[in-house]
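Participant: Pasting the sequence and the predicted coordinates here, then a few questions.
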Amino acid sequence: MMQEVPPAIPGEAWFKSSYSGAGHTECVEAAYAADGTAAVRDSKRATGPVLGFSSAAWAGFVAGIRNGAIA
């Protein structure tokens, strides 16, 4: 389930993947909200839209990346 999350997550909570673009131009940031959702945003638009994913949906996404099902 995907939902828009209000940008009420503290700035220090956001992190980038170590696999982000080498030129730092292709980056998304993620953070974990207090309610257990995972929030995702474009690092170049920190005040732009933030999407939230249930913990189950986020775990499935991460598992898919790790096992190569999502490239």
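Facilitator: That came through, no problem. Residues are numbered from 1 along each chain as shown.
Participant: contacts and neighbour counts: CA atoms only from here.
Facilitator: Noted.
Participant: So Gly48 sits against Arg41, correct?
Facilitator: Yes - under the contact definition of C-alpha atoms under 8 Å, Gly48 touches Arg41, with a separation of 7.4 Å.
Participant: Of those two, give the one with the bigger neighbour count.
Facilitator: Arg41 (20 against 11; other C-alpha atoms under 10 Å).
Participant: Relative to Ala63, how far out is the more buried one?
Facilitator: According to C-alpha to C-alpha, to the nearest Å, Arg41 stands 20 Å off from Ala63.
Participant: Comparison target below:
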Amino acid sequence: MNAVDRVNPKWFTSSYSNGNGNCVQAARGAPGAVPVRDSKDTTGPVLTFTTHAWNTFLTTLKNDEPS
């Protein structure tokens, strides 16, 4: 992620979070990358995934949802 993205990232809470405080946030605006953090520790570490890896992860979650 470049310096501009770290200063003012566009964080959003994952739609897979269930509202019990165990939430994951991702940010938009980093070309080719998806930064991810724990919503309980917004000043803590940020994991950065390639967009391909992130999309694969989301597809796997969607396919594993109970019917």
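Facilitator: Perfect, thanks for sending it. It should be emphasised that the depicted structure is a prediction, and the values quoted were computed from it without experimental measurement.
Participant: residue ranges of the strands in structure 2, please?
Facilitator: Assigned strands in structure 2, in chain order: 10-13, 24-28, 33-38, 47-50 (criterion: DSSP state E).
Participant: I'd like those strands laid out as CSV, including distance to Ala3 of structure 2.
Facilitator: Converted to CSV, the strands of structure 2 look like this (distance: least, C-alpha to C-alpha, whole Å):
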stretch, distance to Ala3 of structure 2
strand 10-13, 13
strand 24-28, 14
strand 33-38, 13
strand 47-50, 14
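Participant: now for these, which one comes closest to Asn2 of structure 2?
Facilitator: Nearest to Asn2 of structure 2 among the strands of structure 2 is strand 33-38; the distance by C-alpha to C-alpha comes to 10.4 Å.
Participant: what's the longest helix in structure 2?
Facilitator: When structure 2 is scanned for its longest helix (criterion: DSSP state H), the result is helix 51-63.
Participant: tilt between that helix and strand 33-38?
Facilitator: For helix 51-63 of structure 2 against strand 33-38, the angle by axes from the mean of the first three to the mean of the last three C-alpha atoms, to 10 degrees is 50 degrees.
Participant: can you list contacts of helix 51-63 of structure 2?
Facilitator: With contacts defined as C-alpha atoms under 8 Å, 6 or more residues apart in numbering, helix 51-63 of structure 2 is touched by 32-34.
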